[in-house]
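Peer 1: after the sequence you'll find the predicted model.
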Amino acid sequence: MSESKVRLADIAKHTGYSLATVSKALNGRSDISDEARTAIDQALKASGYQRRGQKAAGQRYIEVVFQDLDTIWALEVLRGVLRETRHSPDISVITTESGTRQHPDDDWITGMLRRRPFGVIFIFANLTEKEKTKLQANGIPYVIFDPSGEPSNDDFSVQADNWAGGVLATRHLLALGHTRIGIITGPEEMMCSRARLDGYTSALAEQGIALDPELVTEGDFTTEGGYAQAMALLENPNRPTAIFAGSDLQAMGVYEAARQNRLRIPEDLSVVGFDDVQTSAFLGPALTTVRQPLHDMAAVSTRMLIDTAEGRPTQHHVILPTTLVVRGSTARLASEAR
């Protein structure tokens, strides 16, 4: 039924709410109760009311919420989402930049309720119980991609095996004779950062090597942060002979720090990254890294969202394997080569 054939006054009379409250629900305003929003939305749906600007039946879209879209990492994730939606021609993708790695902006949910997506993929961010309730009340499923904290049992989430990736990177450097291995983690509050650090620590412990706090520094997954933290590590008179960067972007910063310190990679300093973004193979030398299957993770997140929205059973939590990709940025420690 078209908008002109359904009066909002009738919806207000049917639900018992004021016309102003019906209007707020219709426009995605946040200053009404979840109970009122649910009742009004159900009445609107039952009446066949179609919002102004709402897409015609059969046209749906997924909203992907990033902290920012100015890195190749984010573009790799988006490519994975688009790859999966090609199998569903009626589903389009929109992106939103909002908030931090832990949480979208407070006003994001108001705008989202106005946009009425088919489903939402959150990159990193975890949600409050109130926000989850609003999404559920409006029939909008969501998936958390690489959650920053421990997902709840009711959440749907997809992540890589970060602990195993940390073990693989560190074992590789140990096998090359390195024992003073620096690590540039991601933000300490993020679960993936802690897991990679735990993997690094476990691999050292396997060889009876105690964790040296001087070799552990916290980054922010950016090239600038990787550069700053690498400079700090390399200023140490007893500097590391190898650095495990918690992301490929940070590894790029390590390359620049090494150049400024007149250190050759890998002859003077071995470097391992994490992610295997598209550009890592084209650095000079090509970067040894832990491949996090970003495309597959994004595709699985998208399929999980579609299956949930369409009532098909799906796993709640998926962890995909990581693998080591050995290229030219790591080499046997010089003293070991003789």
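Peer 2: Cool, the structure landed.
Peer 1: only C-alpha atoms from now on, for both contacts and neighbour counts.
Peer 2: Will do.
Peer 1: what strand or helix carries residue 64?
Peer 2: Per DSSP states H and E, residue 64 falls inside strand 60-66.
Peer 1: who does that strand touch, helix- and strand-wise?
Peer 2: The contact analysis (3 or more Cα pairs under 8 Å, 6 or more residues apart in numbering; DSSP states H and E) places strand 60-66 against strand 91-97, strand 119-123.
Peer 1: included below, for side-by-side comparison, is a second structure:
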Amino acid sequence: MEKGDELGRVTLADIAREAEVSVSTVSKVLNGRTDVSAPTRVRVERILRAHDYRRAARSSAEAPLVEIVFHELDSLWAMELLRGVEAVASEHGAAMVVTRSGSRHAPGAEWIEAVLRRRPLGVVLVFSSLPPELKRQLWARSIPFVIIDPAGNPDPDVPSVGSANWAGGLAATRHLIELGHRRIAIVTGPADTLCSLARLDGYRSAMSMAGLRVDPALTAFGDFHAEGGFARAKRLLELPKPPTAIFAGSDLQALGVMEAARVCGLRVPEDLSVVGYDDLDIAQWSSPALTTVRQPLREMGEQATRLILALRTGEAPATPTRLELSTTLVVRSSTVPPGRR
């Protein structure tokens, strides 16, 4: 039996005896080794769950790692999150490991096998959900996890970090309404992502509070990328009654919106006002400089990592935590009153 692998009265030897395998086989399953047959792995995992087995925390002799998981890495907002995670990990003498789950919002079996071998201090997942089986496997190894901007509605037992997306959508739309815009479109993010829906709800709330009708033709779900923003904005601008302003669910989408306006022969902001979301560095250097909602991405990465470490040491509250950081409207020169032709 490995030192420190006993928890309460349940030991590796107990698990091995019930599963009718060797202690080394149970250890291999716990460590994510691939040299265990699938039926044996399933049987051992079932018994570990039945006993609510939790492996003791890692030995101080092991290299400390914090793992951050993206389903995509080709965006500037990902770099801001990485900076936040790396800063806090470094403060605690830990290194950072970056992995991709592919196009899926939930990592698969090949990822869990690799992370169990690495045994990080904890895992930060971005725009993700975590299937019950994967949660149980991480819990059994005492590997805490936190989700930044969950893809779906997270289970009550899953800690998460996000920003005030509804308030951000409300502030962006109110700004356009206060400038005098009435026909306001939105190009939000994916329809299956909570932050996208929250920004859309903020937009709808601002329109409703101002007594303005929300035209379904002016709502488009995007993908947070410039190409998607371009394609959706072009369709909006080709409508018989196009919008005078567009609220984009990300700065990258806003850049696509601005390019679509140029292709359609419109000027920003004289013919079309544009608001983004994130306040990436590129926002202040676009032409014109982009009005946007600042999302504290680096701070979100920092808070997620601090929560991981607090869960690791037992300092976090027993009840799973949802941290929501504030957003701020940053007004620049891409928004003006309508009709300045």
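Peer 2: Yep, it's here. Note that the structure is a prediction, hence the values are computed from the model and not measured.
Peer 1: thinking again about what came up before, which stretch of structure 2 lines up against the strand holding residue 64 of structure 1?
Peer 2: Using TM-score structural alignment, strand 60-66 of structure 1 lines up with residues 64-70 of structure 2.
Peer 1: now do stretch 259-266 of structure 1
Peer 2: With TM-score structural alignment as the criterion, stretch 259-266 of structure 1 aligns to 262-269.
Peer 1: span of the matching stretch from start to end?
Peer 2: Distance across stretch 262-269 of structure 2, first residue to last, is 11 Å (Cα to Cα, to the nearest Å).
Peer 1: residues making contact with that stretch?
Peer 2: 234, 237, 258, 261, 272, 274, 288, 333, 334, 335, 336 (Cα atoms under 8 Å, 6 or more residues apart in numbering).
Peer 1: now the strands for the stretch 201-338 of structure 1?
Peer 2: Here the stretch 201-338 of structure 1 has its strands, by DSSP state E, counting those that start in this stretch, at 216-218, 242-245, 270-275, 288-291, 317-320, 323-325.
Peer 1: what's the average distance of the second one to structure 2?
Peer 2: Meaning strand 242-245 of structure 1. Compared with structure 2 after the fit, strand 242-245 of structure 1 shows a mean deviation of 0.4 Å (mean Cα distance after the TM-score superposition for structure 1).
Peer 1: what's that strand packed up against?
Peer 2: With contacts taken as 3+ Cα pairs under 8 Å, 6+ apart, strand 242-245 of structure 1 sits against helix 162-175, strand 181-185, helix 248-260, strand 270-275.
Peer 1: distance to residue 213 of structure 1 added to the ones you listed, as TSV?
Peer 2: Output for those, formatted as TSV (distance: least, Cα to Cα, whole Å):
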stretch	distance to residue 213 of structure 1
helix 162-175	16
strand 181-185	9
helix 248-260	19
strand 270-275	19
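Peer 1: for residue 295 of structure 1, find the nearest of these.
Peer 2: Proximity to residue 295 of structure 1 (Cα to Cα) singles out strand 270-275 among those, at 10.8 Å.
Peer 1: helices and strands around the closest one, which ones?
Peer 2: The contact analysis (3+ Cα pairs under 8 Å, 6+ apart) places strand 270-275 of structure 1 against helix 162-175, strand 242-245, helix 248-260, strand 288-291.
Peer 1: and the last one, what does it pack against?
Peer 2: Secondary structure elements in contact with strand 288-291 of structure 1, counted by 3+ Cα pairs under 8 Å, 6+ apart, are helix 162-175, strand 270-275, strand 323-325.
Peer 1: what do you get for the first one?
Peer 2: Counting contacts by 3+ Cα pairs under 8 Å, 6+ apart, helix 162-175 of structure 1 packs against helix 191-206, strand 242-245, strand 270-275, strand 288-291, strand 323-325.
Peer 1: which one of those lies nearest to residue 180 of structure 1?
Peer 2: Closest of these to residue 180 of structure 1 is strand 242-245, at 6.8 Å (criterion: Cα to Cα).
Peer 1: counterpart of that closest one in structure 2, which residues?
Peer 2: Aligning strand 242-245 of structure 1 against structure 2 (TM-score structural alignment) gives residues 245-248.
Peer 1: surely residue 47 of structure 2 is within a helix?
Peer 2: Yes: assessed by DSSP: H, G, I helix; E, B strand; the rest coil, residue 47 of structure 2 belongs to a helix.
Peer 1: ok, it - contacts?
Peer 2: Here residue 47 of structure 2 is in contact with 15, 18, 19 (criterion: Cα under 8 Å, 6+ apart).
Peer 1: rerun that using 7 Å as the cut-off
Peer 2: By Cα atoms under 7 Å, 6 or more residues apart in numbering, residue 47 of structure 2 lies in contact with residue 15.
Peer 1: counterpart of residue 290 of structure 2 over in structure 1?
Peer 2: Match for residue 290 of structure 2 (TM-score structural alignment): residue 287.
Peer 1: which ones are touching its match?
Peer 2: Contact analysis of residue 287 of structure 1 by Cα under 7 Å, 6+ apart lists 272, 273, 280, 281, 327, 328, 329.
Peer 1: hmm, 8 Å instead?
Peer 2: 271, 272, 273, 280, 281, 326, 327, 328, 329.
Peer 1: and what of residue 294 of structure 1?
Peer 2: Each residue near residue 294 of structure 1 by Cα under 8 Å, 6+ apart is listed here: 76, 77, 80, 275.
Peer 1: one step back: just say which of the helices and strands packed on strand 270-275 of structure 1 is most tucked in.
Peer 2: Compared across those, strand 242-245 shows the largest average neighbour count, a mean of 30 (mean count of other Cα atoms under 10 Å).
Peer 1: nothing else from me, thank you.
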